[in-house]
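Asks: Sequence plus predicted model, see below.
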Amino acid sequence: MGLTTWNYGEDFASLGIGHFIWHPYSSKRASFNSGFPHLLRYIEARGINIPSWLQGRNGLYCPWSNRNEFLKEQYSSKMSELRIFLQKTIPIQAEYMTRHLQEILPDLLASAPAEERVFIYQKFYSLARTPTGIYALVDYLNFKGAGVSNSRYNYERGTGLLQVLKGMKYAPPGSTPLQAYVWSAKNALIKRVERASASQHTERWLGGWFKRLNTYLEGNIDT
């Protein structure tokens, strides 16, 4: 059931090979960082049939409002239909992920200081040359956005993809590109928690966030 997951400690479902985020309507973040609806529109534009309950505005929000509801429906007809749809569209999901990256790189470079652009470019392609690295780039972009103000993937500046790539320079010596990337992402998210007010209790999300990042190192591109 790796194509349809809802990790403990998260307030959204993660779908497909790119772990595309799908927020329920009740989520405060539903309007700005659900990646799954963008994937659906891309698939529709390619003339591929999608389940009727995912068409148009129906696909904007996850119909299950929380993780417990989602897990209870794992063997329902709707969930089975969703899983079959995701399985059949794996090739186009991969195509979408690749285009996703191609579109965002110019924004990343344009938003970075001139003296850092070569470093960011090199780190980006040190990851993008492997399937696992592509997954890590796309998944984090879907997860926390680009980190640049002129992108529709700008969810949280300070923890976005741009900041993670920049932060790779501070990773422990001897780290592989993927290890440095995960280290930088975790560091950015820790700082995000430290900046938040105590009333937000953002530390409760760290476990789920780190579990997501660890899949990059495990190479679980289909779970």
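Replies: Done, it's in. Residues are numbered from 1 along each chain as shown.

Asks: from here on, contacts and neighbour counts on C-alpha atoms
Replies: OK.

Asks: What is the burial count for Pro63?
Replies: Neighbour count of Pro63, defined by other C-alpha atoms under 10 Å: 16.

Asks: separation between it and Asn33?
Replies: Pro63 sits 16 Å away from Asn33, going by C-alpha to C-alpha, to the nearest Å.

Asks: what's the answer for Gly158, then?
Replies: Separation of Gly158 from Asn33 (C-alpha to C-alpha) stands at 15 Å.

Asks: tell me the contacts of Trp64?
Replies: Going by C-alpha atoms under 8 Å, 6 or more residues apart in numbering, Trp64 touches Pro24, Phe70.

Asks: Tell me how many other residues surround Asn58.
Replies: The criterion is other C-alpha under 10 Å. On that basis, Asn58 has 12 neighbouring residues.

Asks: for Asn142, that is, sorry about that
Replies: Residues near Asn142, counting by other C-alpha under 10 Å, number 25.

Asks: Next, the buried residues of the helix or strand containing it.
Replies: Taking DSSP states H and E as the definition, Asn142 sits inside helix 131-144. For helix 131-144, a neighbour-count test (16 or more other C-alpha atoms under 10 Å) marks 132-144 as buried.

Asks: list the helices and strands it packs on?
Replies: Helix 131-144 sits against strand 20-22, helix 90-111, helix 117-128, helix 161-167, helix 206-218, with contacts defined as 3 or more C-alpha pairs under 8 Å, 6 or more residues apart in numbering; DSSP states H and E.

Asks: Next one for the comparison:
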Amino acid sequence: MPRATMHFSMIERWPNEHGEHEGQNVLRLNPFVASGIILVLTSPAFATETPPVLVEEPKLVAAPMRSIEISQDLAEKVGQKVWLNETGGDREAITAWNTTEDFASLGIGHFIWFSEGLDTRFRESFPAMLEFLRSRGAKPPAWLDVSPVPPCPWKTQQEFRREFYSPKMTSLRRFLLETVDLQVQYLAQRTKAALPKILDSLPNADDRLHVRRQFYRLVGVSQDLYPLIDYINFKGEGISDKETFPNRRTGEPEGWGLKDVLLAMNGTSEDPKQVLAEFADAARFALKRRISNNPPDKRWQRGWLARVETYRRPLR
């Protein structure tokens, strides 16, 4: 009787920062389960017969996502650190409009809010955060308590600054200060939802496998999940084609979100110190690459790199 054999292997080679491939092959168990079977008939009796025809490609089914949990106490601690990173802890800076940007930045995570008709490479985040707060029972000011969330009423930085102490913005600032705990919960929820979105954005199966493995390496060693929560809030998931700049030499689009950081990681160690250091190094690489591709961003380099250095150590 013929014997059926199945072969599963995944050998990965990942380029270093210079685009060269390190001579390191890593054998890993594939977390994707094939729902089809390819038969290899090895009996001599079948040597002259027509080989079987594969009428349908095997379908790959992603393994279930692992649950990520963070306690309320720890979430608040992480949220306070994110707020410190974004605003220096300044209560008035919970509503801001940065000098070089075309949109308002609100809340502890500086969630961005677009005025009507704004065309930008960045992804808006304030409306989703506000809807989350409302789903948890928070009551925004009456002018904002509508669905869908309206565009930002201040169209320019000058108008925003002129209206900074107006009744409308004062009520918004009060609402945001009163819902810090819920904003922290939103940050944690966004982290939980990040991996499926990132995997969906990657057409290459090897890249999906690599990103999934690196994501869970970090989850496995970071009890507070601070590096993940902060970086997603800081630079996003990296799933929008608009959030890229062309490489100045090749013209290829290159991003700086969490997806790009995870793709730049290539370690296998489970040592917490080493994994956290590798994540910080990969984040540093992604940000410096962005600055190289878009030189005006060099003005932010010092603050950006100082921020990712905080990922090397657990929060105290």
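Replies: Good, I have the coordinates. In this text the structure is predicted, and so the values were computed from the model without any measurement.

Asks: sorry, back to before: most packed of the helices and strands packed on helix 131-144 of structure 1?
Replies: Highest mean neighbour count of these: strand 20-22, a mean of 25 (counted as mean count of other C-alpha atoms under 10 Å).

Asks: and the helix or strand following it, which stretch of structure 2?
Replies: Downstream of strand 20-22 of structure 1, the first helix or strand assigned by DSSP H and E is helix 36-45. Mapping helix 36-45 of structure 1 onto structure 2 (TM-score structural alignment) gives residues 126-135.

Asks: So what does Arg284 of structure 2 match up with in structure 1?
Replies: So Arg284 of structure 2 corresponds to Trp183, using TM-score structural alignment.

Asks: Just the element for its match, please.
Replies: Taking DSSP H and E as the criterion, Trp183 of structure 1 maps to helix 177-195.

Asks: Mind listing residues that contact that helix?
Replies: Where contact means C-alpha under 8 Å, 6+ apart, the residues beyond helix 177-195 of structure 1 that reach it are 123, 126-127, 133, 158-159, 163-165, 167-172, 202-203, 206, 210, 213-214, 216-217.

Asks: Go through stretch 55-67 of structure 1 and flag the buried ones.
Replies: Buried residues in stretch 55-67 of structure 1, counted by 16+ other C-alpha under 10 Å: Gly59, Leu60, Tyr61, Cys62, Pro63, Trp64, Ser65, Asn66, Arg67.

Asks: just the angle between the helix holding Trp183 of structure 1 and helix 117-128, please?
Replies: Orientation of helix 177-195 of structure 1 against helix 117-128 (axes from the mean of the first three to the mean of the last three C-alpha atoms, to 10 degrees) gives an angle of 110 degrees.

Asks: Aligned to Leu195 of structure 2, what sits in structure 1?
Replies: In structure 1, the residue matched to Leu195 of structure 2 (TM-score structural alignment) is Leu105.

Asks: hang on, I meant Val261 of structure 2
Replies: Here Val261 of structure 2 is matched to Val164 in structure 1, going by TM-score structural alignment.

Asks: roughly how far apart are its match and Pro91 of structure 1?
Replies: 27 Å.

Asks: cool, Gln179 of structure 1 as well?
Replies: Counting by C-alpha to C-alpha - Gln179 of structure 1 and Pro91 of structure 1 are separated by 27 Å.

Asks: before we move on, what about Asp107 of structure 1?
Replies: 26 Å.

Asks: do the same with Ser14 of structure 1
Replies: Distance from Ser14 of structure 1 to Pro91 of structure 1, by C-alpha to C-alpha: 18 Å.

Asks: What helix or strand is Val149 of structure 2 located in?
Replies: Element membership for Val149 of structure 2 (DSSP H and E) is empty, with no helix or strand holding it.

Asks: just checking, it touches Ser125?
Replies: No: between Val149 of structure 2 and Ser125 there is no contact under C-alpha atoms under 8 Å: 11.2 Å.

Asks: for the stretch 1-150 of structure 2, what spans make up the helices?
Replies: Taking DSSP state H, counting those that start in this stretch, the helices of the stretch 1-150 of structure 2 run over residues 72-87, 126-135.
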